[in-house]
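Student: 3D model of this:
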Amino acid sequence: MSFGDEYEGGSGRGRGGRGGAGRTRTRTRLPEHEAADEYGDGFGGPGRRPPRTSRSLVTVVGVVVLLIAAIAFANRSGDGDTDGGGTAKAPRDGAAPTAATGTKPVTGKNGTIPAGFAQDDQGAQSAAANYAVALGSAGMFQRETRQAIVRSVHDPAVAEGLLVDLDKAYSPAFLKNVGLNEDGSTPPGLTFVSRTMPVGTQLTEMNGGTATVEVWCTGLVGMAGEASTKPVTQTWFTITQKLRWVGGDWKIQSSSQREGPTPVNGDNRASTADEIAEAVAGYGGFTYAR
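Tutor: Below is the predicted model:
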């Protein structure tokens, strides 16, 4: 989930700017305590719900025109971004598609989190995406599972200091504010939802044993159930993770989060609380693979 304050852990010194060379600090997002109806997530979980955009007749007509144009373009043959055999060429903007790369997926696990990523750009991006999923999960709201997750994905040099800060952030008051019991458990008859789904990744820097990866995500957060006063909402955000190669795998040194990019809301009917609860119980989350 998303946190309202940026925090630096690792050394347990509280907030501040980025550490200089040689320091073992980590940055993450801590919970907002100011409003009862706002959610955040320490590592890329959902933040504020974007306002719904009103839709006019002009907008609807514009969408229909674009759809017709797209269908017409798709039905054209012999031109466009295809080769002679009709095979799509690689994107011209240099973005790497999420597709089979010929490299086998990781088979190792650290608890329930994938481990053993390759020391290359693909491995760094896969690690960052998987770590975003884990750190945006409902498990972060209970102390025992939070400790296991944080230790699994972070550089040991910063993990313990970060846990101290997170224990303070996930206070009984904060947990109650998001609709949970003070110990992080879910009240009877309700289903707590916190899921982060990567949409894409981008490697922005790589230098031997360090890498910086941005993960564009969408997330769900809220409480499903008839008695819920905090319905499940969707948010969009981008997480920036600074990774370091430690003990034969990528680990997080620091992370930060910003809002968006956020698409325009569609016209889908909002499901009932019971439908959301049934979906969460019936559909397991994914392990990201690239």
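Student: can we go C-alpha only for contacts and neighbour counts from here?
Tutor: Will do.
Student: and the helices in the stretch 101-250 of the chain?
Tutor: 121-135, 143-153, 156-169, 172-177 (DSSP state H, counting those that start in this stretch).
Student: and the third one, which residues are buried?
Tutor: If I follow you right, that is helix 156-169. 156-163, 165-166, 169 (16 or more other CA atoms under 10 Å).
Student: repeat for stretch 139-156
Tutor: 139-143, 146-156.
Student: identify all contacting residues around it.
Tutor: Stretch 139-156 is touched from outside by 110-111, 113, 131, 134-135, 159-160, 163, 167, 170, 175, 183-185, 244, 246, 251-253, with contacts defined as CA atoms under 8 Å, 6 or more residues apart in numbering.
Student: how far off centre is that stretch?
Tutor: 15 Å (CA atoms, centre = their mean, to the nearest Å).
Student: and stretch 208-223, by the same measure?
Tutor: Remark: stretch 208-223 is offset 4 Å from the chain centroid, using CA atoms, centre = their mean.
Student: also stretch 146-159?
Tutor: Computed by CA atoms, centre = their mean, the chain-centroid distance of stretch 146-159 equals 17 Å.
Student: and stretch 179-189, by the same measure?
Tutor: Centroid separation for stretch 179-189 versus its chain: 23 Å, with CA atoms, centre = their mean.
Student: and this one, please, so the two structures can be compared:
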Amino acid sequence: MSPGDEHDYRGKDQGGRPDDPYSTLGGTRQTRTRLPDGDGGLPHARRPVRNSRSLVTITGVVVLLIAAIAFANRGGGGDEDAASGTKKPGTAGSAPTAPTGTKPVQGKNGTIASGFAQDEQGAQSAAANYAVALGSAEMFTKESRHQILDTVYSPAAADKLREPQDLAYSVEFLERLGLDPDGKAPQGSTFISRTVPVGTKVLAFDDATAEVAVWYTGLIGMSGEDSTKPVSTTWKTWTAQLSWLDGDWKVTGASESDGPAPVPGDVAASKSDAISKAVEEYGGFTYAR
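Tutor: Next up, the predicted model:
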């Protein structure tokens, strides 16, 4: 599947869900909805301090460096493009990830960030945060899933997606993941579903619409001694079409493709109890450029 392709969320044979539980964010295959509206050298021998003047000079240099770094992080000065942290679509290189001085996230709608800036930076931040919400474990329970859809998508798109999503998260599908009909994990086990954005890219932008690709890695599975679906990772790229509606960015359509995926590392897999503990202790982020 490649970005921009039209794909049904259903399986090929009986209209059911495909076997891959993490084929898309939140474990469902979403369709595009179109609406009218250092230094690495050898260590050097330590040189003795010659006099107090040398110490004063070194201290002055350190203070100046600290002041320069603090000023740069404030985002003050520079031209408009440097201050906004954005680039025009089609230009070479990636957008900077250093602090820019712009606050693209102004508040929250429930647990999901909202109030994004009406610029490229705000669109990227919105897409990253929406990817996190759509890939969360809350998508596997009906009530919280509907809340996420209503927050992330435009009203028209949410209305069209609500019933198909409910059908996709069927009792049979939840069973295959080890969940009960309400989307809850058995006692003593922890169901894990997380999306971790690695980067974003603006594919198209104007004042009212944007297309943003989010490259992410995902975690999904059941952590527990008796689990037959251990937590595994996946790499995907989610591409969202966004529209500026009622003072914020909303998703009107989306598609997804596999990868880019790096070569797996040589770190041994942790035991299930360590994974469960990590998920409980480490909270997620609000993503902003």
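Student: can you pull the TM-score for these?
Tutor: Aligned and superposed, the two chains score 0.72 in TM-score terms (TM-score structural alignment, normalised by the length of structure 2); 228 aligned residues with a CA RMSD of 2.8 Å.
Student: ok, of the buried residues of helix 156-169 of structure 1, which one's closest to Pro31 of structure 1?
Tutor: Distance to Pro31 of structure 1 across the buried residues of helix 156-169 of structure 1 (CA to CA) is lowest for Ala169, with 6.0 Å.
Student: the closest one contacts Leu30, doesn't it?
Tutor: Yes: assessed by CA atoms under 8 Å, Ala169 of structure 1 is found in contact with Leu30 at 6.0 Å.
Student: out of the contacts of stretch 139-156 of structure 1, which are buried?
Tutor: Among the contacts of stretch 139-156 of structure 1, those classed as buried by 16+ other CA under 10 Å are 113, 131, 134-135, 159-160, 163, 170, 175, 184, 244, 251-253.
Student: can you lay out those as TSV showing distance to Ala124 of structure 1?
Tutor: Converted to TSV, those look like this (distance: CA to CA, whole Å):
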residue	distance to Ala124 of structure 1
Ile113	15
Tyr131	10
Ala134	15
Leu135	16
Ala159	19
Glu160	23
Leu163	23
Tyr170	29
Leu175	32
Gly184	32
Arg244	9
Lys251	9
Ile252	10
Gln253	13
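Student: from those, pick the one nearest Gln202 of structure 1.
Tutor: The closest of these to Gln202 of structure 1 turns out to be Tyr131 (CA to CA; 14.4 Å).
Student: find the nearest non-adjacent residue to that closest one, please.
Tutor: Counting by CA to CA, 6 or more residues apart in numbering, Val153 is the residue found nearest to Tyr131 of structure 1 once chain neighbours are left out, at 6.3 Å.
Student: max-length strand in structure 1?
Tutor: strand 191-207 (DSSP state E).
Student: hang on, the earlier thing: and which of the buried residues of helix 156-169 of structure 1 is nearest Gln119 of structure 1?
Tutor: Closest to Gln119 of structure 1 out of the buried residues of helix 156-169 of structure 1 is Pro156 (18.2 Å), distances taken as CA to CA.
Student: residues contacting Pro186 of structure 2?
Tutor: Pro186 of structure 2 neighbours (CA under 8 Å, 6+ apart): 178-180.
Student: are any of those buried, and which?
Tutor: Buried among those (16+ other CA under 10 Å): 178-179.
Student: in TSV: the contacts of Pro186 of structure 2, plus distance to Ile192 of structure 2.
Tutor: Compiled in TSV, the contacts of Pro186 of structure 2 are given as follows (distance: CA to CA, whole Å):
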residue	distance to Ile192 of structure 2
Gly178	11
Leu179	11
Asp180	14
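Student: can you give me the distance of Tyr282 of structure 2 to Gly221 of structure 2?
Tutor: Tyr282 of structure 2 is 17 Å from Gly221 of structure 2, where distance means CA to CA, to the nearest Å.
Student: of these two, which one has the most company?
Tutor: Taking neighbours as other CA atoms under 10 Å, Tyr282 of structure 2 and Gly221 compare with Gly221 leading, 21 against 8.
Student: who's in contact with the more buried one?
Tutor: Gly221 of structure 2 makes contacts with 177, 191-193, 229-232, as judged by CA under 8 Å, 6+ apart.
Student: find the nearest non-adjacent residue to it, please.
Tutor: Per CA to CA, 6+ apart, closest to Gly221 of structure 2 is Val231, 3.9 Å.
Student: isn't that neighbour up against Ser223?
Tutor: Yes: taking contacts as CA under 8 Å, Val231 of structure 2 lies within contact range of Ser223: 6.3 Å.
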